[in-house]
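Student: I need the structure of the sequence given here:
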Amino acid sequence: MKESEKTNESLPFSEIGPYADNFTTETVITRLIEGLGFRYYWATDGLRDIDLSYKPSDDSRSSLDVLEHIYGLTEMVIYAFHNKEYPTETKYEMSFSEYRTKTLLNLKKMSDMLIKEVKISEVSVKINFGGQSMSFPFWNAINGPLSDAIWHTGQIASNRRASGNPFNSRAQVFLGKLM
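Tutor: The predicted structure follows:
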């Protein structure tokens, strides 16, 4: 077994587990995060250097740049769950493998925190834009970083198709399983 396959097997969201028995704010947000995790897992599985450098136009972000952005979005939500202010000017410099692993682990951490300890009604998103501190209710995390991460995960899937490497067609997003 290749080293990349070993790493891949240990990452969360290759499948989505069973859903919760009841609907609460936390279980619904958890399932949203799991759906994002599944899509991200398969959108990023097996990306090649040519896929990572792909840009649909000269003024677009490369797929690797988009992965950095998605990672930052997950960090913003983790900061909110820890009641910490997120510095929006944060720059990350990691390899593709590090972005992929850390993003999936952040999504898993969010999911676990929602199940065990976080009450959404008590979470606010605190951000620092250019030295100005701002605070928003969790609603903004849904239409902001979480929805944005879903949007950009679709962008990765689209970019990889355009660069000649479509994602695994056996990944069934409706069921959250590999068929």
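
Student: Going by C-alpha atoms from here, please, whenever you check contacts or count neighbours.
Tutor: Fine.

Student: can you give me the strands for the chain?
Tutor: 85-87, 124-129, 132-137, 171-172, 177-178 (DSSP state E).

Student: Among those, which comes closest to A20?
Tutor: Between A20 and these, the shortest separation by C-alpha to C-alpha is 16.6 Å, and it involves strand 177-178.

Student: coming back round to it: can you redo the strands of the chain as CSV with mean neighbour count and distance to I16?
Tutor: Formatted as CSV, the entries for these read as follows, by neighbours: other C-alpha atoms under 10 Å; distance: least, C-alpha to C-alpha, whole Å:
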stretch, mean neighbour count, distance to I16
strand 85-87, 19, 28
strand 124-129, 19, 26
strand 132-137, 12, 28
strand 171-172, 17, 10
strand 177-178, 15, 6
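
Student: Would you mind measuring from the nearest residue to R100 once chain neighbours are set aside to T90?
Tutor: Spatial nearest neighbour of R100, excluding adjacent residues (C-alpha to C-alpha, 6 or more residues apart in numbering): T44 at 7.1 Å. As judged by C-alpha to C-alpha, to the nearest Å, T44 and T90 stand 23 Å apart.

Student: and those two? which has more neighbours close in?
Tutor: Just comparing T44 and T90: by other C-alpha atoms under 10 Å the higher neighbour count belongs to T44, 23 against 7.

Student: check contacts around the more buried one.
Tutor: Residues touching T44, when contacts are defined by C-alpha atoms under 8 Å, 6 or more residues apart in numbering, comprise 100, 156-157, 167.

Student: who wins for most neighbours among the residues you listed?
Tutor: Ranked by neighbour count under the definition other C-alpha under 10 Å, those are headed by I156 with 25 neighbours.

Student: Report the distance from stretch 55-64 to the chain centre.
Tutor: Centroid separation for stretch 55-64 versus its chain: 19 Å, with C-alpha atoms, centre = their mean, to the nearest Å.

Student: and this one, so I can compare the two:
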Amino acid sequence: MNAQQLPYYEIPESPKEYTAGTVAGRMIDGLGFRYYWATEGLTEENLQYAPGDKTRSIRETLDHILGLSVMTLSALEGKEVVFPSVKELSFEALRKQTLENLKKSSDILKESKDISMFTMKMRRGNQVAEYPFWNQLNGPIGDALWHVGQVVSFRRSAGNPLPKGVSLLTGTVKK
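Tutor: Here you go, the predicted structure:
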């Protein structure tokens, strides 16, 4: 698959109106764009990089971000969260799945008239705990943004900074 065919090479056009759903969707678009470029051009050596003995590697951090994207998409699709097995996923498949999950989440939110209906359902033993959409913002969405920043920092430390020309402000790439 051509890299430009993956979601978030650039941020999609802004919605015409401001609603809770379009704002939340745009937040995920920003996350998707940052994730796309934080992961673009990573090498196998980069994926193994960890800045210390007690920290996640870049690959382990990306595995976690996939799980966070699943948490958000599951809530938006009305499903209980089921975390994927990531051990057998190639980096390319992991990256593609994460970006597609973020794009689907954004699309659902932008079409929503009432985001309060999106409840995250997480199994805790025999019980299913439910969390309102508010918890998406400070939970998986906020956490994913945090971890994408870590990936950017780790890749810099590994000698592979972000590609030039990426504008986080405009969501575009200067060629």
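
Student: Switch the strands of structure 1 over to CSV; also include distance to S147 of structure 1.
Tutor: Supplementary listing: these in CSV, determined by distance: least, C-alpha to C-alpha, whole Å:
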stretch, distance to S147 of structure 1
strand 85-87, 18
strand 124-129, 14
strand 132-137, 15
strand 171-172, 20
strand 177-178, 21
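
Student: Nearest to E5 of structure 1 among these would be which one?
Tutor: Closest approach to E5 of structure 1 among these is made by strand 177-178 (15.7 Å; C-alpha to C-alpha).

Student: The closest one aligns to what range in structure 2?
Tutor: Aligning strand 177-178 of structure 1 against structure 2 (TM-score structural alignment) gives residues 172-173.

Student: residues making contact with that stretch?
Tutor: Stretch 172-173 of structure 2 is contacted from outside by 9-11, 165-167, using C-alpha under 8 Å, 6+ apart.

Student: before we move on, what about stretch 60-71 of structure 2?
Tutor: If you take C-alpha under 8 Å, 6+ apart as the criterion, stretch 60-71 of structure 2 is touched by 81-84, 86, 94-95, 97-98, 101-102, 120, 140-141, 143-144, 147-148, 151.

Student: Filter those down to the ones in helices?
Tutor: Those of the contacts of stretch 60-71 of structure 2 mapping onto helices are 94-95, 97-98, 101-102, 143-144, 147-148, 151, per DSSP state H.

Student: With respect to Q127 of structure 2, which of the residues you listed is nearest?
Tutor: D143 (23.9 Å).

Student: Am I right that L99 of structure 2 is in contact with Y8?
Tutor: Yes. Taking C-alpha atoms under 8 Å as the definition, L99 of structure 2 is a contact partner of Y8 at 7.3 Å.

Student: which one of the ones in helices among the contacts of stretch 60-71 of structure 2 is nearest V23 of structure 2?
Tutor: Within these, the smallest distance to V23 of structure 2 is 14.2 Å, found for L102 (C-alpha to C-alpha).

Student: Please say which position in structure 1 the closest one maps to.
Tutor: With TM-score structural alignment as the criterion, L102 of structure 2 pairs with L107.

Student: Then D29 of structure 2?
Tutor: Match for D29 of structure 2 (TM-score structural alignment): E34.

Student: which residues touch the residue nearest to its match when sequence neighbours are not counted?
Tutor: Leaving aside its sequence neighbours, E34 of structure 1 sits nearest to I16 (C-alpha to C-alpha, 6+ apart; 6.4 Å). For I16 of structure 1, the contacting residues are 34-35, 38, 175-177, by C-alpha under 8 Å, 6+ apart.

Student: Throw those residues into CSV and include distance to R161 of structure 1, thanks.
Tutor: Compiled in CSV, the contacts of I16 of structure 1 are given as follows (distance: C-alpha to C-alpha, whole Å):
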residue, distance to R161 of structure 1
E34, 23
G35, 20
F38, 18
L175, 22
G176, 20
K177, 20
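
Student: Buried ones only from those, please, as a PyMOL command.
Tutor: Isolation of the buried members of the contacts of I16 of structure 1 (16 or more other C-alpha atoms under 10 Å) is achieved in PyMOL through the command below:
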select buried, resi 34+35+38+176
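
Student: For E9 of structure 1, state which of the contacts of I16 of structure 1 is nearest.
Tutor: Using C-alpha to C-alpha, the shortest approach to E9 of structure 1 within these belongs to F38, at 13.4 Å.
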